[in-house]
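Engineer: the following comprises the amino acid sequence and a computationally predicted model.
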Amino acid sequence: MSNIHPTAIVEAGARIDPSVTVGPYAVIGSQVVIGAGSSVGSHCVIQGRTTIGQDNRIFQFASLGAEPQDKKYKGEDTELVIGDRNTVREFCTFNRGVPGAGGKTSIGDDNWIMAYTHIAHDCHVGNHTTMANNTTLAGHVLIGDWVTVGGLTGIHQFVKIGAHAMIGFSSAVSQDVPPFMMVDGNPLSVRGLNLEGLRRRGFSAARVAGIKQMHRALYRQGLTLDAARAAMAELPAAHPEAAADVALVLAFLDASTRGIAR
């Protein structure tokens, strides 16, 4: 295959679309699948049962699909699945899952993942996220769609980050972050709503008004969490355009296991 550099090592059994470009000294294991239009930079190592979709750009020195950094792992057959049109910059490390947690690490579509980002075993990353340099996800982290994570941020295992949330530079995230919120710091604090992100994504003024009322109920009115939930459940009557957004936040609160940043 003319698109594979002669110094690259591609083990027998790997399924690589003929349009894929593989750079010098890359190593690709026997269980790897790479879809059309993707590129793999020099010195990358892709191993294990790793499936990579179409039109991904993987820059030099990335390590994808290595064994999870979990002492319970005993060599079981687990996997890493990456969707389409992702950008993965230098020195990123994405690990496969462990059997007790489903055995799968997944990354969706259209994500922008900057250098030195670590995505540990059994993390699930949605679509259209941005992770700045040195973002670190411990095991079992869930990242919703359109989340932005600032550089040098650490996210504790089992934490959930809701859709459209924004995490500021150098934050320590040990509790769940509800959708739409903007947080930062160590200890983590909620600073407000990710209003600029919502506007860039075409949220109408009516939707944003409903989301602002949810933020008030959760963070500005001194309500207990149960009282805030009850108040939010009534919002669609006054803000019907935000009904789906209210349902998203209420479902997130129901699924939270570590408690929310508050």
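Structural biologist: Yep, it's here. Since the structure is predicted, the reported quantities are computational estimates derived from the model, not experimental observations.
Engineer: alpha carbons only for contacts and neighbour counts from here, please
Structural biologist: Will do.
Engineer: packing partners of the lengthiest helix in the chain?
Structural biologist: Ordering each helix of the chain by length in residues (DSSP state H) puts helix 205-219 first. In this structure, helix 205-219 packs against strand 189-193, helix 225-233, helix 235-238, helix 243-255, with contacts taken as 3 or more CA pairs under 8 Å, 6 or more residues apart in numbering; DSSP states H and E.
Engineer: export these as JSON lines, with columns for distance to Val208 and mean neighbour count.
Structural biologist: Output for these, formatted as JSON lines (distance: least, CA to CA, whole Å; neighbours: other CA atoms under 10 Å):
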{"stretch": "strand 189-193", "distance to Val208": "10", "mean neighbour count": "17"}
{"stretch": "helix 225-233", "distance to Val208": "14", "mean neighbour count": "16"}
{"stretch": "helix 235-238", "distance to Val208": "12", "mean neighbour count": "13"}
{"stretch": "helix 243-255", "distance to Val208": "9", "mean neighbour count": "17"}
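Engineer: put this next to the first one:
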Amino acid sequence: MNINQNIVRIRTGTQIGSGIIYPCEACKEYKYKPWYIIFTNRHLVKDLTDISDENKLKKMVAFDIYDQTGKLVDMDLILDIRLFTCQNLSKEDNKEPEGSLKNLVGLEDIAAFLICFEIEIKMDLEIKLMWDDKKLNTIYVEGFPKVLYDNEISSKIQMQGKYKKVFPENNKFGIFQITDDYHWYSNFKDLKLFQGFSGGPVYNMEENSHFIVGLNQSVLNINEGENPFKLLYYYKIKYVLEYLREKGCIIFRRNEDHSVNVRWIYERNKES
């Protein structure tokens, strides 16, 4: 399994960010086609207002998905695409969430795409999920920073961090501190540098095995983009799944190998 396969770049008319692709099942159309769910942040899809029209949606969003050989998957192979944002997007979504737990608790910055490919795409996705992050130490975040968008060598970067306990404890958010050194010899501050990491996977390694820990959400914004403690917030993957289930988007079943079986049920719930 290769965690690098799970990382997707998401591009809309105004936003660039990341997502986590994971195997999924769908209930109706194209039953025997390969389906995947892409977990991401809701603020990344704020300009996708006409989410009920699947044909328009395909024109308004682009995914950079890579197969197991590292080749970019042709977007024309996407047969169907759907979006779940938990509630209707509004003008309030034009504001990116501020980096404090007080502000984050009032928001549900979670969205999910369902995509179907015309043919089977060879991908070696990591499927193991971390259900309890209390014993974590070193963790990683990976994504597509906006400042590297036009970089010809590599537009994706990995950052290493150390897990930090949240006080008081909660079941929704985790915090980690970036331990990698990074500099930008310009006037960019941390908030600018980390744009594009939103929605990317937070993960760890245990005996050469990766576990998806969470969905990256935001950088701590203390003063106009400054982040002296190098802290990032993430949604715990357990919470992401449970929230989407509660809102009628998916159902899932945990397996003994630390994976989950996910089924998309949103359209079925709308019809019932």
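Structural biologist: Yes, it's here. Every value quoted in this text rests on a predicted model; they were computed, and no experiment measured them.
Engineer: tm score of chain vs chain?
Structural biologist: Once superposed, the chains reach a TM-score of 0.23 (TM-score structural alignment, normalised by the length of the first structure), with 113 aligned residues with a CA RMSD of 6.7 Å.
Engineer: rewinding a little: buried residues in the longest helix of the first structure?
Structural biologist: 207-208, 210-219 (16 or more other CA atoms under 10 Å).
Engineer: would you turn these into JSON lines with distance to Ala251 of the first structure?
Structural biologist: Putting the buried residues of helix 205-219 of the first structure into JSON lines (distance: CA to CA, whole Å) gives the following:
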{"residue": "Arg207", "distance to Ala251 of the first structure": "18"}
{"residue": "Val208", "distance to Ala251 of the first structure": "19"}
{"residue": "Gly210", "distance to Ala251 of the first structure": "16"}
{"residue": "Ile211", "distance to Ala251 of the first structure": "15"}
{"residue": "Lys212", "distance to Ala251 of the first structure": "18"}
{"residue": "Gln213", "distance to Ala251 of the first structure": "17"}
{"residue": "Met214", "distance to Ala251 of the first structure": "13"}
{"residue": "His215", "distance to Ala251 of the first structure": "15"}
{"residue": "Arg216", "distance to Ala251 of the first structure": "18"}
{"residue": "Ala217", "distance to Ala251 of the first structure": "16"}
{"residue": "Leu218", "distance to Ala251 of the first structure": "14"}
{"residue": "Tyr219", "distance to Ala251 of the first structure": "18"}
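Engineer: residues of the host helix or strand of Tyr239 of the second structure that come out buried?
Structural biologist: Assigned by DSSP states H and E, Tyr239 of the second structure falls within helix 237-246. Buried residues in helix 237-246 of the second structure, counted by 16+ other CA under 10 Å: 237-241, 243-245.
Engineer: looking at the buried residues of helix 205-219 of the first structure, spot the one nearest Ala238 of the first structure.
Structural biologist: Closest approach to Ala238 of the first structure among those (CA to CA): Gly210, at 8.2 Å.
Engineer: I'd say that closest one and Leu235 touch.
Structural biologist: Yes. Using CA atoms under 8 Å, Gly210 of the first structure is in contact with Leu235, at 7.0 Å.
Engineer: which neighbours do those two share?
Structural biologist: Val246 (CA atoms under 8 Å, 6 or more residues apart in numbering).
Engineer: return the set of buried residues in the host helix or strand of Asn103 of the second structure.
Structural biologist: Using DSSP H and E, Asn103 of the second structure sits in helix 101-105. Buried residues in helix 101-105 of the second structure, counted by 16+ other CA under 10 Å: Leu104.
Engineer: how near is Val213 of the second structure to Leu83 of the second structure?
Structural biologist: 23 Å (CA to CA, to the nearest Å).
Engineer: those two - which one has more neighbours?
Structural biologist: For Val213 of the second structure versus Leu83, neighbours defined as other CA atoms under 10 Å are more numerous around Val213 (26 against 21).
Engineer: that one sits in which helix or strand?
Structural biologist: Assigned by DSSP H and E, Val213 of the second structure falls in strand 209-219.
Engineer: just checking, what packs against that strand?
Structural biologist: strand 201-206, strand 231-236, helix 237-246.
Engineer: let me have those in JSON lines, extended by distance to Leu79 of the second structure.
Structural biologist: Shown next, in JSON lines, are those (distance: least, CA to CA, whole Å):
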{"stretch": "strand 201-206", "distance to Leu79 of the second structure": "25"}
{"stretch": "strand 231-236", "distance to Leu79 of the second structure": "30"}
{"stretch": "helix 237-246", "distance to Leu79 of the second structure": "23"}
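Engineer: nearest to Ile20 of the second structure, of these?
Structural biologist: strand 201-206 (6.0 Å).
Engineer: noted, bye for now.
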